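# Okay, here's the prediction I keep looking at, along with the sequence it came from:
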Amino acid sequence: MRLRLEVPATSANLGPGYDAFGLALDIVDTLTLSVHDHPVDPAGCVTVTGESADGLPRDRTHLVMRVFAEVFAAEFPTADPGLLDRIALDCVNRIPHSRGLGSSAAAVVAGIALAAELGNWATGEELTRERILEIATDYEGHPDNAAPAIFGGFTISLSGPARSWQVPVRTLDAVTVLVPSVRLDTDIARGLIPAEIAHQVAAENSARAGLLVHGLLNDASALFAATDERLHQEFRRSAYPESMALVDALRAHGLPAVISGAGPTVLVLANNVPDTAVPDGVVSRRTLIDLDGYRVFRES
């Protein structure tokens, strides 16, 4: 039996929606989990092609495989534990790594979703997508990327417990991502944000977050003002100066540009960006908004 799963890239924050807003993008990783009738060599149970393939493990320490095994054992204790010895995983990576496009959240969601599907096959028990969000948030620390990877579209999430709401996007069907060649560790970016901010900044950010929802629902002309973000991007400017310079340049031309997640990718809430605005070494990609979240297919 094989399970094939597609999981989308995501962009978190969208400017003012720090650690709460997320958007699923039509850039997908494809993973195939095979259940063999004999044990699989644990040192070579994972194959990887595509993004970052050379630097990823091929054994059970691979993030997807590790999450899968932990969740399967915890959530389906009545299943035959010997199943885990007969599992092989093939990964086709398309989501850029360490670029602010939710690659780690996609891997975590993929591992949980595959465990849920195999557990259902083995025991008849089900994990709801709401439960998958709770588990993914425990791994990730916050639900902003996990929620759109699970539910698709534009999501607004809360933590403790993790909950998410999908909000329809009516003013856009695609966005533009500008992906640089450099990478940035999320922990470094998060460490640059101060523990406290001024009340005035928080109040303004709340207003712009509300305006962003209005812009995505009803009025695209509001998106530029809504994405004039002050809460986290400026504090991180030293971590991605080229990306912030690009954001500044795009906004000077009236485009609603923000840093995608922890960066350094730049997200523009517009269908297209002029080629003349794209610096050398940056890949510009128009991408549809993914409306479905992860998808699993059983194959005999």
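Here it is on my side, so go on.

# can we go C-alpha only for contacts and neighbour counts from here?
Noted.

# Could you identify the helix or strand that succeeds the helix or strand hosting Asp90?
For Asp90, the element it lies in under DSSP states H and E is strand 87-93. Moving toward the C-terminus from strand 87-93, the first helix or strand encountered (DSSP H and E) is helix 103-123.

# Would you mark the buried spots in the very next helix or strand once past that following helix?
Going down the chain from helix 103-123, the next helix or strand is helix 129-140, by DSSP H and E. Using 16 or more other CA atoms under 10 Å as the burial criterion, the residues of helix 129-140 that qualify are 129, 132-137, 139-140.

# got the angle for helix 129-140 vs helix 103-123?
Helix 129-140 and helix 103-123 meet at an angle of 130 degrees, taking axes from the mean of the first three to the mean of the last three CA atoms, to 10 degrees as the criterion.

# in what helix or strand does the closest residue to Phe154 other than its chain neighbours lie?
Excluding the flanking residues, the one nearest Phe154 by CA to CA, 6 or more residues apart in numbering is Leu23, at 4.5 Å. Assigning secondary structure by DSSP H and E places Leu23 in strand 17-35.

# Please apply the same query to Glu6.
strand 2-13.

# That strand vs helix 103-123, what angle?
Going by the same axes, to 10 degrees, strand 2-13 makes 150 degrees with helix 103-123.

# here's the one I want to compare it with:
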Amino acid sequence: MMNFTITVPASTANIGPGFDSAGMALNRYLTLHVREHDEWVFETRSKHLPPAEDAEQHFIYQIAERLASEYGAALSPCKVIVKSDIPLARGMGSSASAVVAGIELANQLCSLNLDLDRKLEWATKFEGHPDNVAPALFGGFIVTAATKKTDQVEYFRTDELQVDLVLYVPDFELKTETARKVLPDTWSMADSTAASGIGNVMIAGLISGDYELAGRMMEADLFHEPYRASLIPNYEKIRLKAKEMGAYGTVISGAGPTMISFAPKGSGPAIAKGMQVELPDYTVEVMEVDKKGARAETFQEN
């Protein structure tokens, strides 16, 4: 077996009204260094991850084992060194990155030769929705739809967004389950129509380059942000101050509590500097879109 490294980017999802469908890969990463070994061992090297459990209890191993079993294959024992600069429960797709890493681990060890579309189908099945796993797999900005009629995940992807991204990461967690509990179980036809229209116009604005329009639509979401805003300290302050500093629009990243601004190209550093003063307890940084997505590369032992 060749030694190999799996790299999976973080992601932001929803982007306001793109609820459970729009996402973007970010330049923070989960990395697995995989070596042949006589037994399964996971070793964690990151402040963002808890100490490694027994291999069979590790989430990434469990995903890999589930996928291998679907193909009647067995995982060869390995030592896996796990590194990550993606904080947990912050709305940056940490779970989706782990799911994608587990799929790629099985793909490599079992020589499954899965293409990206098949990986996306499995990742969506394991994660429950495609908005984070799709950008983690493909990179770039991606809009997805899991269609019940065909049982396939349809998607549109682009690398062409000309914006700066400013991320506001607080020093506390918000579990996705908690953020989902505040959402209504149903929406009326009128509310759903209005919310879908806002989402459609936002996507059109982003794709066409009308970022001011897209920013207005981001901040007009009806699907989830009105319900989750109370769970996000400084929600209104961040949106207001970022807008004053020139951002097109600011939204909750994923389920939160991180937030993200879309801003004119070149303005990100100044906005981040100003917002860091406003939010001294946050990590405020300019992010880039990861355009490569998940990848596996072999390496030689020193």
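The structure has been received and is ready for your questions. Small disclaimer: the values here were computed from a predicted structure and weren't measured.

# ok, back up a step: contacts only, for the residue nearest to Phe154 of structure 1.
10-12, 14, 145, 148, 152-155, 289 (CA atoms under 8 Å, 6 or more residues apart in numbering).

# so which of those residues persist in structure 2?
Retained contacts for the contacts of Leu23 of structure 1 in structure 2, judged by both residues aligned by TM-score structural alignment, their matches' CA atoms under 8 Å, are 10-12, 145, 148, 152-155, 289.

# For the residues you listed, give me a markdown table that also has distance to Ala189 of structure 1 and neighbour count.
Converted to a markdown table, the kept ones among the contacts of Leu23 of structure 1 look like this (distance: CA to CA, whole Å; neighbours: other CA atoms under 10 Å):
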| residue | distance to Ala189 of structure 1 | neighbour count |
| --- | --- | --- |
| Thr10 | 17 | 33 |
| Ser11 | 15 | 29 |
| Ala12 | 13 | 32 |
| Asn145 | 16 | 33 |
| Pro148 | 21 | 37 |
| Gly152 | 25 | 26 |
| Gly153 | 25 | 26 |
| Phe154 | 23 | 27 |
| Thr155 | 22 | 27 |
| Ile289 | 25 | 22 |
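
# And stretch 253-264 of structure 1, end to end?
20 Å (CA to CA, to the nearest Å).

# And for stretch 47-57 of structure 2?
OK, stretch 47-57 of structure 2 end separation, CA to CA: 19 Å.

# Over to stretch 229-247 of structure 1?
Length of stretch 229-247 of structure 1, first residue to last, CA to CA: 11 Å.

# With stretch 287-300 of structure 1 instead?
Distance across stretch 287-300 of structure 1, first residue to last, is 32 Å (CA to CA).

# Kindly report the same for stretch 182-200 of structure 1.
Taking CA to CA as the measure, stretch 182-200 of structure 1 stretches 34 Å from start to finish.

# in it, what counts as buried?
Buried residues in stretch 182-200 of structure 1, counted by 16+ other CA under 10 Å: 183-184, 189, 192.

# taking the residues you listed one by one, which sit in strands?
With strands defined by DSSP state E, no entry of those lies inside them.

# can these go into CSV with extra columns for distance to Ala162 of structure 1?
Formatted as CSV, those follow (distance: CA to CA, whole Å):
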residue, distance to Ala162 of structure 1
Arg183, 28
Leu184, 26
Ala189, 23
Leu192, 25
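
# which of the residues you listed lies closest to Thr176 of structure 1?
Closest approach between those and Thr176 of structure 1, by CA to CA: Arg183, at 18.6 Å.

# aligned partner of that closest one in structure 2?
When structure 2 is aligned by TM-score structural alignment, Arg183 of structure 1 is paired with Glu173.

# now that match: how far from Leu183 of structure 2?
18 Å.

# and what of His48 of structure 2?
From His48 of structure 2 over to Leu183 of structure 2 (counting by CA to CA), the distance is 28 Å.

# go on, Ile142 of structure 2?
Taken as CA to CA, the span from Ile142 of structure 2 to Leu183 of structure 2 is 24 Å.

# One more: Glu160 of structure 2?
According to CA to CA, Glu160 of structure 2 stands 32 Å off from Leu183 of structure 2.

# What sits closest to the residue nearest in space to the middle of structure 1 if chain neighbours are left out?
With distances taken as CA atoms, centre = their mean, Gly102 lies nearest the centre of structure 1, 2.8 Å away. What sits nearest to Gly102 of structure 1 in space, not counting adjacent residues and going by CA to CA, 6+ apart, is Thr10, at 5.0 Å.
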